[in-house]
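> Predicted model and sequence follow; I will ask about them next.
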Amino acid sequence: MGQKGTTRRIPAVNRGTGEIVQLELLGRETFQQEGGERNPVLPGARYDWQPHPGRHVNVAKALMRKVWHKDSGYRQNDRDIFGFFVAHSPERTEPLRMTFKEIAQTLGIRPDTVARSVGRLHAGGLLLEAEKVGRMRFYRINPRAAFDGSASEQLRAVQDARFPVVPAPRTPPTPRKKEAS
């Protein structure tokens, strides 16, 4: 009978940051020694998928399944706008600093459609108001729905974030301006 191999288990996730550990099958030159020689850990690495490299977002799949359901109360435009925020928002809890007009031009829809969808997404807690500059309001994604950052940053970010709701709450109708007769 042969000798039993002495294989050491290497953690696949850095539990401190939530980053996936880059695996190396040959050689041990790149190991960082955390906790002594008996616990070698490779440095954390973000995925860099080709042909579209870049950051990746952690999305709450159970919540997204509810939002994308036909009976969710969210409309197709709402889902498109939320997807736009996921794809275009900066890292962590930074707001998307684009006007409704800029978003509408990118998506090929009307600015008032963007405004109504953002209102529903905000009422449902998927988007949170982050800052106000003059009359302009900027929104960020609720970190309980989607987050671009490490797990420890997400844990801090959700502490003050409300829970998103499905079905979508009804937003009060916006008052129309009265025409002069």
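All right, it came through fine. Numbers count the residues shown, from 1 in each chain.
> can we go C-alpha only for contacts and neighbour counts from here?
Will do.
> Just say helix, strand or coil for the residue nearest to Tyr74 when sequence neighbours are not counted.
Once flanking residues are discounted, Tyr74 sits nearest to Ala168: 5.8 Å by Cα to Cα, 6 or more residues apart in numbering. At Ala168 the chain is in coil, as set by DSSP: H, G, I helix; E, B strand; the rest coil.
> what residues are up against Ala168?
72-74, 120-121, 123-124 (Cα atoms under 8 Å, 6 or more residues apart in numbering).
> Could you do Pro53 as well?
Counted by Cα under 8 Å, 6+ apart, Pro53 has contacts Tyr47.
> second one coming, line it up with the first:
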Amino acid sequence: MGTARRLLDADTGEIVPYAPYAFSGRHTQVDKARVEAITESRAFTPSQKFLVLWWIGVSPEGMEPLKATGADIGQRVGMSTDAVGKINRKLVKHRILIVRGRIGNYKFYRISPYIAFHGTGIEQREAIKTCNPPDIPGFDESTPARWEAK
């Protein structure tokens, strides 16, 4: 049995108190600049932006797809199956959603790891190697999110 590892302050050598997250559920790393660009873009409708947010919240850990049909998703978010399909296709066209599996003609999706990822930083670096960056109209990768603290 190993001893418990403690984090020490680099300057004082004192033990840094550990505090667990006070939030429920899973946590996801999100690229704030890309989400800001999506939500401010005139190229996406409010329903499309809403579904991006939903995909950020429901995409499984790692690169696993969400195994749900358009009808399942529509029921969960209050949209028709056709509306969900149309929005998902547009988000795939912009590489905001990526296809990660299929059964017959039905495709399974997840949010791009460039936008949000549930896993370690190393896992996220490996995940982005498997797909191209999203095409977000007006997004400039060299420009940080507008509302970041300076």
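Received it, and whenever you're ready, just let me know what you need. The model shown is predicted, which means the values in this text are computed figures rather than measured ones.
> For the residue nearest to Tyr74 of the first structure, give its distance to Arg92 of the first structure.
Shown here: Ala168 of the first structure relative to Arg92 of the first structure, a distance of 25 Å by Cα to Cα, to the nearest Å.
> Equivalent analysis for Ala146 of the first structure, please.
10 Å.
> hmm, back to that, quick one, which of the contacts of Ala168 of the first structure are buried?
Among the contacts of Ala168 of the first structure, those scoring as buried are 73-74, 120-121, 123-124 (criterion: 16 or more other Cα atoms under 10 Å).
> Quick one: the helices in the first structure, in order.
Along the first structure, counting by DSSP state H, helices occupy 61-67, 76-88, 100-107, 111-123, 151-157.
> so which of the ones you listed is the most packed in?
Of all the helices of the first structure, helix 111-123 has the most neighbours on average by mean count of other Cα atoms under 10 Å, namely a mean of 19.
> matching residues in the second structure for it?
Aligning helix 111-123 of the first structure against the second structure (TM-score structural alignment) gives residues 81-93.
> Alignment lookup: Arg110 of the second structure to the first structure.
That one, Arg110 of the second structure, aligns with Arg140 by TM-score structural alignment.
> which ones are touching that match?
Arg140 of the first structure neighbours (Cα under 8 Å, 6+ apart): 85, 89, 93-96, 127-130.
> Please check the residues you listed and keep the buried ones.
Of these, these count as buried by 16+ other Cα under 10 Å: 85, 89, 93, 95-96, 127-128.
> In contact with the equivalent of Lys49 of the second structure over in the first structure, which residues?
Alignment of Lys49 of the second structure against the first structure is given by TM-score structural alignment, with Arg79 as its counterpart. Contact analysis of Arg79 of the first structure by Cα under 8 Å, 6+ apart lists 67-68.
> For the closest residue to Leu51 of the second structure other than its chain neighbours, give its distance to Tyr18 of the second structure.
In space, and not counting its chain neighbours, Leu51 of the second structure is closest to Ile87: 7.8 Å by Cα to Cα, 6+ apart. In this view, Ile87 of the second structure and Tyr18 of the second structure are 43 Å apart by Cα to Cα.
> residues touching the residue nearest to Leu97 of the second structure when sequence neighbours are not counted, list them.
Spatial nearest neighbour of Leu97 of the second structure, chain neighbours left out: Ile111 (4.6 Å); criterion: Cα to Cα, 6+ apart. Applying Cα under 8 Å, 6+ apart to Ile111 of the second structure gives the contacts 52, 55-56, 59, 96-98, 117.
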